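# Sequence and predicted model, in that order:
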Amino acid sequence: MTEQTQVRTLDAGALKALAHPLRVKIFDLLASRGPQTASSLAALVGETSGSTSYHLRALAAHDLIREVEGRGTARERWWERPKGRIDVPGPDDMTSPANRAAAQIVTSEFFRLRHETLMSYLNRPASEVPDGWGDVGITLTTHLDVTPAQALALRAELEAVIESAIERYRGQTGPDVRRVSVRAELFDLPTPPSAAGAAEPESAS
């Protein structure tokens, strides 16, 4: 397994270190925009460089981010998110109230930022769309009636498509290359109240 393909499940310490809205945003920006300095991040998030520097050190203490080797100076350090994926345990996976709260903060903030990014894309003026990218994006929603086994099979198919794209395009550079967000969601919907515990009709006597 290479660094790019390994999956890290966050332990309680790393989860608590990440459980701050600004740290989640910094972590997300390092993934979406690549290496940054405290100053460049400060401009992106509307904070002081002293504040972003503090949060960067807190993230680095748990190996959530790292310094970029051979880049920067003693006064201007560059930071990056290590390659590979992370698995954030859900609140239900945590045994203590503090850990559950940390997981809830991280999960909620990740999905808030995800939604924010999608809405920015959907509301982007046509004048800001780069040449050649006007008809590239797509958002799809559908509903299926499947069994658990069929849902697992569909999940495997989706994962295979994404993994194949990762292998083909990882590290690609060039004048026409832009970073894109690829998303896949598959989850069961709540059972309608009318279907949950519905009583059988009584027979007339």
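Cool, the structure landed. Just so you know, these numbers come straight off a predicted model, no measurement behind them.
# drop to CA atoms for contacts and neighbour counts, all remaining ones
Will do.
# Start from the N-terminal end of the protein and give the strands.
7-9, 36-37, 66-72, 77-80, 85-87 (DSSP state E).
# I'd like these as TSV, with distance to Thr139 appended.
Output for the strands of the chain, formatted as TSV (distance: least, C-alpha to C-alpha, whole Å):
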stretch	distance to Thr139
strand 7-9	27
strand 36-37	29
strand 66-72	34
strand 77-80	29
strand 85-87	23
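# The ones you listed into CSV, with extra columns for distance to Ala58 and mean neighbour count?
Below are these laid out as CSV (distance: least, C-alpha to C-alpha, whole Å; neighbours: other C-alpha atoms under 10 Å):
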stretch, distance to Ala58, mean neighbour count
strand 7-9, 18, 13
strand 36-37, 15, 20
strand 66-72, 11, 13
strand 77-80, 12, 20
strand 85-87, 17, 12
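# Second structure for comparison follows:
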Amino acid sequence: MTEHRPEDPSADRAPRPADAPRRRLDAGSLRGLAHPLRMRLLDELRLNGPATSARLSERTGESTGTVSWHLRHLAAHGFIEEESGRGTKRERWWRAARGALVLAATDFDQDPSAQAAVSVYLAENLRRQYQRVADSLAADWEGEWHGAGSVTDWNDLRLTPAQLQSLIDELAAVVARHTPAPDVAPDPAARPVVVQIQALPRKEADRP
């Protein structure tokens, strides 16, 4: 899970599983992650499970050497870790570290040197979210999965900042209720599902 909040989320009100860790990105870790290939590699490990640099090279079309170099950067910043008891000295297996990533853009208001990393991170994160939707819509689904899911937007809301935050917290609570505990075996009929929520203020043409 990746969460971006334009405001300061220090008061973390959204309910979530008690053991779900969260990592708030600082300038150093943000610079370590804000690269299109590194973000894609982390995405691959989170969505598809542990893999070697060779497997990730096949999925991304990048050379094994390039992938390994970026994996080392991700590991150095704690975003991924080696899968213990698996692989060899020549073939290391990597997995994504548990927990949600939280980016509060206000953390970097006084750090101009980090603004480029913030821009890269947000642009790539948005592109990855769009790609997940596009991939699902283009996939050939069968049976009950054909036509399942929804892409919906509501544009007739007028809220205060506090009301918008309350809406975001309530939506997060609903997702948390449907998120199984990591030690619970999934239903054999279940498939991985991605839920993306964008709740943002919209500029009006006649207002600053």
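Great, that's in hand. The structure presented is a predicted model; accordingly, all values stated were derived computationally and were not measured.
# Show me what Arg127 of structure 2 lines up with in structure 1.
Under the alignment (TM-score structural alignment), Arg127 of structure 2 pairs with Arg112 in structure 1.
# one step back: which stretch among the strands of structure 1 comes nearest Gln172 of structure 1?
Closest to Gln172 of structure 1 of those, according to C-alpha to C-alpha: strand 77-80, at 17.3 Å.
# Tell me where the longest helix sits in structure 1.
helix 97-122 (DSSP state H).
# re earlier: wait, which of the strands of structure 1 is closest to His20 of structure 1?
strand 85-87 (16.8 Å).
# Show where the closest one falls in structure 2, residue numbers please.
Going by TM-score structural alignment, strand 85-87 of structure 1 sits over residues 100-102 in structure 2.
# Just the residues contacting the matching stretch, thanks.
1-5, 20-25 (C-alpha atoms under 8 Å, 6 or more residues apart in numbering).
# for stretch 160-175 of structure 1, same thing?
Contacts of stretch 160-175 of structure 1 (C-alpha under 8 Å, 6+ apart): Val182.
# If we use 10 Å, what do you get?
Residues lying outside stretch 160-175 of structure 1 but in contact with it, judged by C-alpha atoms under 10 Å, 6 or more residues apart in numbering, are 4-5, 154, 157, 159, 178-179, 182-184.
# what does stretch 38-56 of structure 1 give?
Taking C-alpha under 10 Å, 6+ apart as the rule, stretch 38-56 of structure 1 contacts 17-18, 20, 22-27, 29-30, 35-37, 58-59, 61, 64-67, 76-80.
# Between the two ends of it, how far is it?
8 Å (C-alpha to C-alpha, to the nearest Å).
# Which positions within it qualify as buried?
Buried positions in stretch 38-56 of structure 1, judged by neighbour count with 16 or more other C-alpha atoms under 10 Å: 38-39, 41-42, 49, 52-53, 55-56.
# Equivalent analysis for stretch 117-124 of structure 1, please.
Per 16+ other C-alpha under 10 Å, stretch 117-124 of structure 1 contains no buried residues.
# Spatially nearest residue to the residue nearest to the spatial centre of structure 1 (excluding sequence neighbours)?
Residue closest to the average C-alpha location in structure 1 (C-alpha atoms, centre = their mean): Phe110, at 5.7 Å. Leaving aside its sequence neighbours, Phe110 of structure 1 sits nearest to Val24 (C-alpha to C-alpha, 6 or more residues apart in numbering; 6.8 Å).
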